[in-house]
Every structure is written in C-alpha cells, then in structure tokens.
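S.K.: I need the structure of the sequence given here:
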Amino acid sequence: MTLRPIADVGAELGLSPDDVHPWGTHRAKVSLGALAKQGGRQGRLVLVSAINPTPPGEGKTTMSVALAMGLRRRGRKVVAALREPSLGPVFGVKGGGTGGGQASLEPAADINLHFTGDLHAITSANNLLAALVDNAVYYGHPVAIDSTRVRWRRALDMNDRFLRNVIVGLGGKAHGVPREGAFDITAASEVMAILALSENLKDLEARLGRVVVGHSPDGKPVRARDVDAAAAMVALLKDALMPNLVQTREGGPALVHAGPFGNIAHGCSSVVGTRMGLAYADEVVTEAGFGFDLGAEKFLDIKCRSTGLWPRGVVLVVTLRALKYQGGAPLARVADPDADALARGFDHLEKHLESVRAFGLPAVLCVNRFPQDTESELDALRAFGKERGVETAVCEGFTRGGEGSLELADRVLAMLDATDAAPPQPRFLYDVKQSPEEKVRAIARTVYGADDVAFTASARKDLEMVRELGGAELPVCMAKTHLSLSDDPTKQGRPRGFTLTVREVRLSAGAGFMVALTGDILTMPGLPKEPAARRITVHEDGRITGLMQGE
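M.R.: Below is the predicted model:
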C-alpha cells in the first residue's frame, strides 16, 4: 500500500497548501483560517451510530471509513470526521481505533500512538491546571483554596486503576499540603471535552477559564481563570485545536480530531473538524461513541445544541453477533447460527430505531458482515428493517474496502437525497431550562426505556452544588455502560421495568454540561487481565504489528 502525499489529500478537498501544515510525512494539521475561506458553505452531515455492542466492539469506525470510501467511489467529495484514539483502549481491550482491514485510516500506527501530540497537549494542559491549583493551595495566592475542597483531578492517557484514588502532597511542609486526589483518563478530562466543543481560540480560552477547580475557605467557587491558568493552557492547546488531516486506506481525506469517550464523556469528534468537513465536502461522515443510547444522544443533545448543526440522517451499524448477544446468546457462541437469539435481538434493535425516530431522523441499517454470517440470517434482518420502513445495506468494507461498501453508499445517498427538499430540523429530548432531574429522566425514559430515575443522596447533594454554581440549565452528559440500554451491563436486549440510578453528578462548566454517572462507570479505566499491549511487536524495519484486533 502506497499512501498519497498529504498535500494531495488536502487538495482533493479544496484545501490550499498554505492551510495544510505537514506533521511528518502523511499527517497534517489544517489551519483554522481555512474555515473562513468557504463563506459558510454547508455539506450534508451523516451520523454513524450503532446498537449496543459486544465487549470487543462491532466495527463502527470501520463502517464509517467504509462508507466514506464507498461515497468517494460514487464520485462524491466526501470526508470522514472521526475521533482520535486514546492509548487506554489501544493498549487495553479493543486495540487501535482506526477502523480495520481494508477500511482503515492511515498511517494507522501513527494515529493510534502519538499522532500529532494532541492527547499529550490535553494531558499537559489538564495537569498544568492541577499544578497551579495546588500551588494556590500551598501559597494562598493568587487566590486561597480550601485543600479539602479541590475539585480538579489530574489526567493520564492510559488505563491505570491504581491512580483512581491517590494521596498527594506527602513528605512534609516543603512538598505540599497532603490531600486526597484522583486521576481521570485523558479522554474523560474536561479539557478534552472543551477542546472538542470549542469553536476557536477565543472560545477555548473562555471555556477553560470557566472550569470550576475548587472552593475558597469561605465556600465560594474558584475557577481556572482565578489561578490565571486559561491563557497558559491555551498556549499548550493552540496547535491541538487545529484538526488533523490523514487519509483512508484508499487515499480519501479524513479529519481525525479530539477523542472524548462515549460512555464516560460526550463521545464526539471536534466541532472545528466537523465544520471544516462541512465547509469543503459534499458529505461528512462522522460517528458518535458506542451505541445510539450513548454517543448519538450526546452528539444530538449536546454537540448539535451547541453548534446549531443537525445531521441529515443516521447510519445505524448492526452485526448479527451483537444482535444475538443482545438476544441472550453467550459471547462465546455469537458466531454460531441462532435464529431464536437473533429474533430476540431484534427487540433491542427496535428500541434504537424508536430513539432515532424520537429525534426526527431517517435511518439506514448498516450490517458489518462477518465471515460466519449466513444469508438466511441477513434476510431475516432485511425483512425486519423493511417492515419498519428502514433500508438495510450489507457492508463488506473490512474485506473489500470501498468496492464492498457501494450498497451502503447507495442507500445513504438515497436517504440524503430524500431530505434535500426538507432537511430534518433539530429536535432535542429536553429543554435546557428543565430541571436537571427532568432532563435525566427524559433521556432515561426515551432512549434507555427506563421507568424512572433514582438519585442517591450523594447525587442529590451534587445537584445542589450544580445549582449553586449556576449549572442547572446546562445539557446532561450521561455516563453509563455501553453494553446495555440500562445501567446494568448484564441486562441484555431491551430491558423493561427498571429504574436508572444516578450515583454522582459532576459539573463541567467549561465544556458546558453536567455529567451524571450511573452504575459502575469509572473515569479512569483499568487494564484487562490480558491487555492488548502484550501482543504488540516492533519489527527490525520499524513496522508495528499487534495494535489492531486480529493482527
């Protein structure tokens, strides 16, 4: 495989050489100034989501890349706007996040590892703020901070359960003030969310300045701007705010930028990356993390509310193995034919289609085909979709690249063309002026199918603090398991008659939302017993293998 010069990839989109800043041989940053040159041009936005996956995932990124390849083969000027991988999953359970097989982003190893340094910049900005906060605790200057009420956490782009709870400041007076602290994975940091939602450098600095880091001895909130952190953080993030340009395996353009997790953060690539794509391409293929219940809901209720953008339609990725898993088949047997489990899994798919309709959006079912899938099973899925007025496309992008994605491309183009006369208009699940409790209930009842929501005593106390800090009218970012529609990962299919429990609420004032944590969701994951890091090999010629599943 020979990659195209990155300048040629940018030129295909219409980007000038002055706006494409090479970052190595096959990576580049795109100048923020390129946005203004297009005079408000707007392409068609396609949101790729999925049903709830099996633990290894269902290839949603692979299908996003495949769709972009298929549309390009149909002569469309298309760009994929996707998230950056985090080193946590790369070395943890899932491996690399650049698609797979013949439908991948390139250079895959570079993207999955250090890429253009964005994750490093976000981690550094997060920890600079942590250092400035603890410095203010130590000196009482430029503002006094109560050491027992520091809210800001440190970050690391790695799964490390030993850092979930730490004690800092040990060693005597010269080394700090002892207190309990914690680490989040960088993808769950509010700085990541802020970068992903910022429109420009000025907006970035304003959002960073609003971050609540702790409280003064008299109980007043202390923000990042009070410790003079915002401008210095922007200095670290200046280059990171520019979208990254890479290419698909077939040479098509892709903007890969920002990477908040879908289950513990808002799960969408950057606003500036999406806007850049819409300014230069006919179609922009973007994805939201995990199932429709997580990433897509946040994409629509948080990102689209913030930007005024709205997709033309949804591509809902399904696999037969995930349907059978949601139908009760053991994970070890999901590759086997099982008509009963598949039929039960359709109930799970039905709930996701209901959620898509709740937002007023059309959908196409995209089947990521695996070798063991049988025609009779695929026919059953096609019939299910047809009964509900939803087209189904079987995609073989993993094995055949763009050529295997033409059916999907054609189905999506037909969906988009049908919306040209009357594009779907924004339809949110809740009004931000509703109470936080009402907003959480709207999501839980409409998207998860919950009967009600319970708030623990600790969560209710958190909500009191959110109100005191002026965050009651912000959108809600739900932190929930990706393996179930409920907050219990063992409840497969379409759970009914359950109550969702919110155990903690955090205010992300800079990002512009509150985070409601449910179940056992942790903002610092741990490595599995057999981490992906153990299968990685660096060869004598510098090639790296083992980053992706199946290598």
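
S.K.: For the rest of this, base every contact and every neighbour count on C-alpha atoms.
M.R.: Will do.

S.K.: the strands in the stretch 301-450 of the chain, which residues?
M.R.: All strands of the stretch 301-450 of the chain, identified by DSSP state E, counting those that start in this stretch, fall at 313-318, 363-368, 391-395.

S.K.: Show me what the second one is in contact with.
M.R.: This points to strand 363-368. 58-59, 63, 313-320, 353, 356, 385, 390-397, 408, 411-412, 415 (C-alpha atoms under 8 Å, 6 or more residues apart in numbering).

S.K.: and what of the last one?
M.R.: By C-alpha under 8 Å, 6+ apart, the residues outside strand 391-395 that reach it are 63, 66, 363-369, 381-382, 385-386, 404-408, 411.

S.K.: helix or strand right after the longest helix along the chain?
M.R.: With secondary structure taken from DSSP state H, the chain has its longest helix at helix 118-139. Next in sequence after helix 118-139, counting helices and strands by DSSP states H and E, comes strand 154-156.

S.K.: run this one through as well so I can compare:
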Amino acid sequence: MLSDIEISRAATLHPIADIALRAGIPADAIEPYGHYKAKIDLGRLDPGDAAGKLILVTAINPTPAGEGKTTTSVGLADALNRIGKRTMLCLREPSLGPCFGTKGGAAGGGYAQVVPMEDINLHFTGDFHAITSAHNLLAAMIDNHVYWGNALDIDVRRVVWPRVADMNDRALRDIVQSLNGPGNGYPRQSGFEITVASEVMAILCLADGFADLEARLSRIVIGHTRDKRPVTARDLKADGAMAVLLAQAIKPNLVQTLEGNPALVHGGPFANIAHGCNSVIATRTGLKLADYVVTEAGFGADLGAEKFFDIKCRQAGLRPDAVVIVATVRALKMNGGIDKADLAHPDVDAVRRGAVNLVRHIENVRQFGVPAVVAINRFHTDSDAELAAIAAIAETHGSQAILCTHWSDGGAGAEDLARRVAEIAQTPSQFAPLYDDGIALFDKISTVATRIYRAEAAVAAPAVRAKLAQWEADGYGHLPVCIAKTQYSFSTDPALLGAPTGHIVSVRDVRLSAGAGFVVAICGAIRTMPGLPRVPAAESIRVDAEGLIEGLF
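M.R.: As a prediction, this is how the structure comes out:
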C-alpha cells in the first residue's frame, strides 16, 4: 500500500496556468509560485456575484482512529466535478506545528489529496510566515513604545498581546521577557501562542479585501493604559506596516487536486482555539467562479461548524446549502468504549453505542436550518453489519449515511455522496445563526454550551463576567463568541466521549478580538500554544539521499 506522499509524488501535475484556465481565472490574474501553485490577483477577476452553492464538510468529534474530513472534502469536490458540477474546493492551510507533532499534514490522503503535498504542508507561499511577522511586529512596537517614554501611558501589567510562532513549543507558553538590564526594556511576564491562534490570522480569514484587512488590524486592542483606556494598533501606528506585511498573504492560493481540479487553500485558524475556517476571500472567490464550493471547518461540528455558522457566515453574509458530516466505523467504536488496538475487530454494539456522537452532530446541524448528509469514510476493516448499523441510525434521525471510498478510489469513490449533496442543495436552506447579535455576551456563551454541547450550564468567575460587562459597555456586546475548548468531547473533558449531557462548561478567561470581530472564551484546560508529543513526527522527517522528503504524512 502506497503512502500519501508516494501517491502524491506519482501524480502527474498540470501547470498551474492550466488549472487557472479550467477554473475560469484569466492568465494575468495568477502570480505563479513555481510550476504548480499560484496567488490570485483578485483585482483582475470579474467582480460578479457569488452565486454558487456552498457545501460545508464537518465531522464527528475527532479520535485517534481518524475521520478524514479533509480527505472527504477533496473526494467530494472531485466527485462533483466527475458528475458534471463545476466545483471549487476551498481548504485551510496546514500549520507547521501539527506537521512535526502528532496530527501530521492537512492536504488530504490516499487518492483524495491536494498537491503539491510537500509544499502545501510546509512553507507553501509564505502566508503563515507573513502572519507571524505582522503579529510580532505589533508586539515589538508595543515594547518599543514603552521603552522610548510610553507616551500612550500603556500599563505593562495590562498588555494582552503575546508573540506567536508557527510551531508547537510548550516552553514558550509563559515567559519573562526583557531581562538583563534597562537596554532591553522593562521586564514583564508574557508568552507565545501558536500562529493559528493569532488574531491576525482570524483577521486575514474574515476580511473581505485589503481595505477591510487594514481597518480590522487598526482595531486590535493590545492592552490598556494605567487609567484603563483601551490601546489599539492604530494608536501605536502599527496597522499600516502590518498590512504591508500581509499584502501578498491576503491573496488566495491556487493549487489542484490529484484529479486536476482547482482548489483554493488559504488561511488556517484551528477550530479548537480559534474560528477554524478558511478565508472569506477564498470562499467568495470560489462561489463566483464555480457552481459548487466545497469547504471544511476544523475538528467536530460542535467546534468548526458552529463557528463557521455563527462567526464566518454571520460576518460574511454567507448562506450554506448543505452539510456533510464525516464519520468512520473506527471512530464510532472508540466513542463506544473500544480501545484503538481492538478497532479492527467487528463490533456492531460498539458502533451503536458510539453513534450517539454522530446523532448529536446531526441534531446540532439541524438547529442551524441546513440539511445534513453523513459520509461514511470506509476503512478496509469495516464490516457490512457495522456499516448497515450506521446507515440505519442516520435514517432514524432524519439523515442519510452514504458509503465513500475516496481514499482508495479518488472522486469515483464519492460519486454517490456527490449526487446526494447536489440533490439536497437545490432547495434553499433555512439557515440562521444559533443566537441573535443583541443578547449579552455571556448569554451567547451559555447558548452554545447548552444547545450545542448540551451542558447543564456555563459558569465563569466574577472577574471574567466583569470583563464581558466592560466590553459590552465599550460597544462590543454585539460580537459573536468563539469558544476555545477541547476538540475531543462535547464537554471540556477530553476523556468524556460519546454524547455527554449535564456537564458544566467553565470559562476560565475571555479575550477581546476587536479586529477579528469576536470574543474568545477559553474553557477547561485548552491551551493556545500546543506542545509536542512524547515521540513527535519530527523525529522521522528527513531528506533522503535523492533529495526527497521522507516521513511527512
């Protein structure tokens, strides 16, 4: 059996100009980055309406058994093109941290990949480096302003802007900076987050153009003065330079699938600590160029899909037409209490026990008024009885489960799914966000906790409540909320699998992302700077004697 990277290398890629032509992008609108990837100059595209059908791919809660959400997104896009539907794929860019940690890359798998796989998973077109640089420029300008007299009277105890790095590095979570004398500035406690958690990343992904990008950057609140007035990036005169660093990064990236279909890969916030969706610019571009756009949201539907609906669609005025919920027999058995080592053994009862997780996601998607279909990403160890059990459970709960073999068969293995998606997308959805803009910020958090996570309640310390009340008084009460919590469970306890109810969602901190346009609620033990595992993937990644990268998956 060939590995993902071997399959990728064996493929015959088309010149990126040919992919652009197939997508309806004029030659003068592409800026090539080598032979097989390019930036798109949006100013040279026809400014037509974004009239395509929007299909979201989401999933059950992730497990070590794997679900294959990106693989299914690629397979579905290829399959829609195979059945005659002009389709564009819109994905997030992978972060270097997971590539060298546990999760690995995010370019799909098997015969449902976007390529060139190595480039996409590593430095790609430099977008993440630009975001990291823009974020850290603002951090440097904060400390520089304080060093040279602090004319804004910034209270260094109330600076909330950390630095970022696109790598899992737990040693940087909490640091003391500016040591070794006055020439290095004023010592203070600070820290690093991973680049995908940066508000700059969220801004890039939610902006509708360069002017909006710069305006959002200017609204970033970096901290407060000694008399508790907010200080913004505009106050520090940093917004213009930050925008300059992002001038290329804001242009969407064009690549291709293994079957030669166009794909826009742009932006990459994680859904467990950020809002988890690719850029609005890429999605809107796809909707202008194609009849169907297939996009994904990170992790399970309780995180990625909820934020896609309540943040991205709300801000961008998007109306999704259908949702695909990816599930596997293996992952449902883990939710049913089976250890990873025993997943190859058929166990219909375990599938039925674990299917409560799938049912919960079906019910949750229905709350947004969008029809959902279940994609069973098949593994060779799945038994017919296990697959039949999933199909029966999905049907009982008003959905349909469709068997897919895109990992081994490419787009041909997802044609049944494509036909069903195209069918249900013909009827306009009744999409609506979960909550109204006008309710209080903590009520928004509570709404997500009780209606999506099925918690008994959300709780927060008085200091957290006071922050929310102050932000409401400052005019930020209309913003949606972005809940940062574990991706492994509906609760804040990653070990609580299945479909728990009656648990408590404890909000330990809140952060204002005024530029991105949401409030982040940090729950449980979730961290915005991950660490590497005991045996990181980096130990096996190398360049062989022929100059080829090995160990990247």
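
S.K.: can I get the strands of the stretch 301-450 of structure 1 in TSV with distance to I264 of structure 1 and mean neighbour count?
M.R.: TSV is the format used below for these (distance: least, C-alpha to C-alpha, whole Å; neighbours: other C-alpha atoms under 10 Å):
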stretch	distance to I264 of structure 1	mean neighbour count
strand 313-318	21	27
strand 363-368	25	25
strand 391-395	29	24
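
S.K.: could those strands be laid out in CSV, adding distance to I51 of structure 1?
M.R.: Formatted as CSV, these follow (distance: least, C-alpha to C-alpha, whole Å):
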stretch, distance to I51 of structure 1
strand 313-318, 6
strand 363-368, 10
strand 391-395, 14
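
S.K.: now for the ones you listed, which one comes closest to N165 of structure 1?
M.R.: strand 313-318 (36.7 Å; C-alpha to C-alpha).

S.K.: other SSEs contacting the closest one?
M.R.: The elements that strand 313-318 of structure 1 packs onto, with contact taken as 3 or more C-alpha pairs under 8 Å, 6 or more residues apart in numbering; DSSP states H and E, are strand 44-50, strand 363-368, helix 406-419.

S.K.: For that strand, give me the average deviation versus structure 2.
M.R.: Its aligned residues in structure 2 lie a mean 0.4 Å from strand 313-318 of structure 1 after superposition (mean C-alpha distance after the TM-score superposition for structure 1).

S.K.: Okay, buried residues for stretch 444-460 of structure 2 please.
M.R.: The neighbour-count check on stretch 444-460 of structure 2 (16 or more other C-alpha atoms under 10 Å) flags 444-450, 452-455, 457-460 as buried.

S.K.: ditto for stretch 539-553 of structure 2
M.R.: Buried, per 16+ other C-alpha under 10 Å, within stretch 539-553 of structure 2: G551, L552, F553.

S.K.: contacting residues around the aligned partner of R360 of structure 2 in structure 1?
M.R.: Matched by TM-score structural alignment, R360 of structure 2 corresponds to K351 in structure 1. Residues near K351 of structure 1 by C-alpha under 8 Å, 6+ apart: V447, G449, R494.

S.K.: switch the cut-off to 10 Å
M.R.: I51, F292, D293, R357, T446, V447, Y448, G449, L485, G493, R494, P495 (C-alpha atoms under 10 Å, 6 or more residues apart in numbering).

S.K.: same question, A103 of structure 1
M.R.: 59, 61-69, 248-250, 396-402, 404-405.

S.K.: For PyMOL, what selects the buried ones among those residues?
M.R.: Applying 16+ other C-alpha under 10 Å to the contacts of A103 of structure 1, the buried members can be selected in PyMOL as follows:
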select buried, resi 59+61+62+63+64+65+66+67+68+69+248+249+250+396+397+398+399+401+402+404+405
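
S.K.: before we move on, the earlier item: quick one, which of the strands of the stretch 301-450 of structure 1 is nearest to G171 of structure 1?
M.R.: strand 313-318 (52.8 Å).

S.K.: can you pull out the strands in the stretch 1-150 of structure 2?
M.R.: So, for the stretch 1-150 of structure 2 - with DSSP E, counting those that start in this stretch - the strands run 30-32, 38-40, 53-59, 87-91, 108-109, 112-115.

S.K.: No further questions, thank you.
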